[in-house]
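**Student:** What follows is a predicted protein model with its sequence.
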Amino acid sequence: MKIVFFVHCFFPNHFYGTETYTLELAKNYKIMGFDVHVVSGIFTGEAAAPETISHYTFQDIPVTIIDKNKLPNSRVKDTYYQVEMRPILEQVLKTIKPDIVHVTHLINHTAALLEVTSELGIPTFATFTDFYGFCFNNKLEASNGSLCSGPSRSRNNCIACYIKDANYIESDNKLLQWLIKKGQFPRAAQLSNLLRKHPNLRHGSFDGLIEDLIRRPDTLLSLYSTYKTVIAPTQFLYSAYKNNGFLNPMQKISFGVDINRNSKSEKEKDTKPIFGYIGQIAPHKGVDILINAFCRLPRGSAELRIYGPKDQDAEYMETLFTKAKGHNIHFLGVFEKNKMEEIFNHLDLCIIPSRWYENSPLVLLNSLATHTPVVVSDVAGMTEFVDVGTNGYVFERGSVDDLERVLKKIIKNKDNLKELSLKTNYFNTTKAMAEKTIEVYDAIL
């Protein structure tokens, strides 16, 4: 049986959670005797490939890549349904001839893929790793920074998120431009939804933009009916899709991780605890919250190691460097996957201070698997893995004060970190994850 994965981007240039999940499934399927293939994309603006469709191999997995530089988005609708992708996707599928399509992300391919697989009669499954199916920014974060439950009936909250992300909307309405300048995005969205009805704007580009945003959730919901079954890695993500009208069968299968699960090396008594952060260095990840809280701790009471790309957001990074100076905080960049075990072995605590709804981040699972207790913000998608006082602690999302409180408590009772480590585990492997996923196919086919 041949199984093809569709993912928005892939190794070696992209290596975060969804890409890793896709790779691990493909590798395990291959070991199990299945024929596997990955179809990925090059984002518009990245280094272009010579052809629209090109091929390479990564870790013995054949990869086909579609260059979106050749098919750039011309409007918002193209970000979720781009009709021009249909012939390209059809060509790719007719060449590979899969028995099953498994989508791990639709960005770059867009939901046009689901029309093509339906017309070709290819059973299609998916794993949802974020909220792309109903949320404009994929993160369920409202324009004012609060957490969101999904599109409102008017879609004004989706329009507000677009305006915030773009920080611009083409209009000569002075009040609208003033609201945007002042960061009044919800009010700007309400006004935009009213302005589009003006006779001079109907059926123009402004009206089309708002219409694209309004139609997005329903368009995706309709096309998502193609999926035979969908896998959700967390109960929260499962519930979020159900609460936003997704009716297809869903199964919860937690992500698996492969890492040495041996006990941590013994440390000398009275050694300063080492705290760590591993991941993207960007505002939605809350690294500034962590640094601000850490800087309030007694000098010399702990060390903070931050692993992640230093070039992701230059302005944000500069503010972090400035704040961290003189506080025993070390920015250590990215590392090869085979260094993961060694890095966690030296950490006494892993901190994940995200501002948005995380969905079973692999760094959390690897931390638990290596007996490294965690401190996470109280957002669903992470808290379901934390038993407070047993394998970690939880703090109020976005609160420097509350994270400071938790870290001071840990430092005051630092011997408790050893006890936490002994109780911290995560047993699910990628092999077990792959076997459960194959069972999902078998139940339908």
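**Tutor:** Good, I have the coordinates.

**Student:** For the rest of this, base every contact and every neighbour count on C-alpha atoms.
**Tutor:** Fine.

**Student:** Identify the residue spatially nearest to the residue nearest to the spatial centre of the chain, adjacent ones excluded.
**Tutor:** In the chain, the centroid-proximal residue (C-alpha atoms, centre = their mean) is residue 130; its distance is 5.5 Å. Spatial nearest neighbour of residue 130, excluding adjacent residues (C-alpha to C-alpha, 6 or more residues apart in numbering): residue 138 at 6.0 Å.

**Student:** Assign the one you found to helix, strand or coil.
**Tutor:** At residue 138 the chain is in coil, as set by DSSP: H, G, I helix; E, B strand; the rest coil.

**Student:** tally of neighbours for it?
**Tutor:** By other C-alpha atoms under 10 Å, the residues close to residue 138 number 14.

**Student:** Likewise for residue 89?
**Tutor:** 21.

**Student:** what does residue 390 give?
**Tutor:** 16.

**Student:** re the thing from before, contacting residues for the residue nearest to residue 130?
**Tutor:** 130-132 (C-alpha atoms under 8 Å, 6 or more residues apart in numbering).

**Student:** can you give me the strands in the stretch 201-350 of the chain?
**Tutor:** Here the stretch 201-350 of the chain has its strands, by DSSP state E, counting those that start in this stretch, at 230-232, 250-252, 274-278, 303-307, 329-331, 349-352.

**Student:** Second structure follows, compare the two:
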Amino acid sequence: IFRVNLPRGKDGYRHPKMDDNFGQLLEKLQPDIAHIGHLNHLSTGLVDELVKRKIPIVFTLHDFWLMCPRGQFMQRNFGEDGELYQVCDGQEDEKCAKTCYSMYFSGQESERQRDLAHWTTWIAARMEETRGILAKVDRFLAPSRYLRDRFIQDFGVEKHKIAYLDYGFPLHYLTTEGSRKMEVFTFAYIGTHIPAKGIHHLIEAFGRLKGKARLRIWGRERAQETAALKSLARDLVQNGNQVEWMGEYVNQNIAEKVFLHCNAIVVASIWGENSPLVIHEAQACKVPVITADFGGMKEYVQHQVNGLLFRHRDPGDLAIQMQWAMDHPAAFQELGEKGYLYSQNGDIPEIRAHCEELGTI
């Protein structure tokens, strides 16, 4: 294992020193094939180093980074309706400059056109670079059909070069011993405290519930983001219910430390998540999931089949689904018992079987 990262290189995409070091590593290792999981915080030039040495490339897609400079098709600026972080309907160079990079403009009206031209040109060059990767990769893998289809329809990936293959999981730590007996119905969020995850919508929905309930939020705190969420919870949750901030957890202990201590997992992401790991992990432990009817989220949860769906980015509808779960706990748990939709026994894909299937692609 060789660990390397450019933590401050989020918007950069080509780093010659990184490319040179990678090339030296390839000369030392002489691999037969390369598997790319992401290029963000690394360098697009890694692909060229592999091509120069005629090393076949398999690239697993986890988000939209190749086709969207920000990676999630979520805009930074306020929309016409005043909503922040709107879902973007597609990549266009000038639109990207206006909606996602104007924060880097000087702020002087006399400089606006020059700033806009600069960032439009930067984005065009960046997109030319990432589009060039398509011809160099031998096979793309997408962990959801939604993501696969977006890359075919919106980015021009040829159908024969991209295959759907869901993630595989080591199942030994995804077992629960004991029962989930909560004093009150307990909803849970697991993940990072960033706007894209929609925790603010979850808190708003939780504040609308009638009856006694609890919301537990797991994940590493992020200074301003977490402080803002805690302030939001104090303002919006006035029904006597409690929001508990649980902090970090070790993923190998997720079944014992998280899933045994909640009745429902809520995935309220405001972007088009492709194949959320937490949905799979919850399904492995038969914890029912409430998530949005959008992207890969609705691909792995079907409403009233193995979980509940709410209208994407709609806290009011999320509250309705959460209320139903509270009011019908036995029926809700029955949905969770269905588990994963794409196996006969409801089990999520196991990592060894995943690797065997990978070898056939």
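**Tutor:** Yes, it's here. Bear in mind the structure is a predicted one, so any value in this text is a computation, not a measurement.

**Student:** so stretch 46-56 of the second structure matches what in the first structure?
**Tutor:** Aligning stretch 46-56 of the second structure against the first structure (TM-score structural alignment) gives residues 113-123.

**Student:** any chance of the strands of the stretch 201-350 of the first structure in a markdown table, plus distance to residue 66 of the first structure and mean neighbour count?
**Tutor:** Below are the strands of the stretch 201-350 of the first structure laid out as a markdown table (distance: least, C-alpha to C-alpha, whole Å; neighbours: other C-alpha atoms under 10 Å):
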| stretch | distance to residue 66 of the first structure | mean neighbour count |
| --- | --- | --- |
| strand 230-232 | 24 | 23 |
| strand 250-252 | 29 | 18 |
| strand 274-278 | 30 | 21 |
| strand 303-307 | 31 | 20 |
| strand 329-331 | 35 | 17 |
| strand 349-352 | 33 | 25 |
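
**Student:** Residues touching the longest helix along the first structure, excluding its own?
**Tutor:** Counting by DSSP state H, the longest helix found in the first structure is helix 205-223. With contact meaning C-alpha under 8 Å, 6+ apart, helix 205-223 of the first structure is reached by 75-77, 80, 111, 114-115, 133-136, 151, 154-155, 158-159, 170-171, 192-193, 196-197, 201, 245-246.

**Student:** Please point out which parts of it sit buried.
**Tutor:** The neighbour-count check on helix 205-223 of the first structure (16 or more other C-alpha atoms under 10 Å) flags 206-214, 216-217, 219-221, 223 as buried.

**Student:** Show me what residue 437 of the first structure lines up with in the second structure.
**Tutor:** Using TM-score structural alignment, the partner of residue 437 of the first structure in the second structure is residue 358.

**Student:** just residue 329 of the first structure next, same as before
**Tutor:** Structural alignment places residue 329 of the first structure opposite residue 243 in the second structure (criterion: TM-score structural alignment).

**Student:** ok, now how distant is its match from residue 189 of the second structure?
**Tutor:** To residue 189 of the second structure, residue 243 of the second structure is 11 Å away according to C-alpha to C-alpha, to the nearest Å.

**Student:** any common contacting residues for those two?
**Tutor:** With C-alpha under 8 Å, 6+ apart, residue 243 of the second structure and residue 189 have common neighbours 215-217.

**Student:** rewinding a little: if we take the contacts of residue 138 of the first structure, which one ends up nearest to residue 120 of the first structure?
**Tutor:** Nearest to residue 120 of the first structure among the contacts of residue 138 of the first structure is residue 132, at 24.3 Å by C-alpha to C-alpha.

**Student:** which residue in the second structure lines up with that closest one?
**Tutor:** In the second structure, residue 132 of the first structure lands on residue 65 (TM-score structural alignment).

**Student:** my read: its match touches residue 91, true?
**Tutor:** No. At 11.1 Å, residue 65 of the second structure does not count as touching residue 91 under the criterion of C-alpha atoms under 8 Å.
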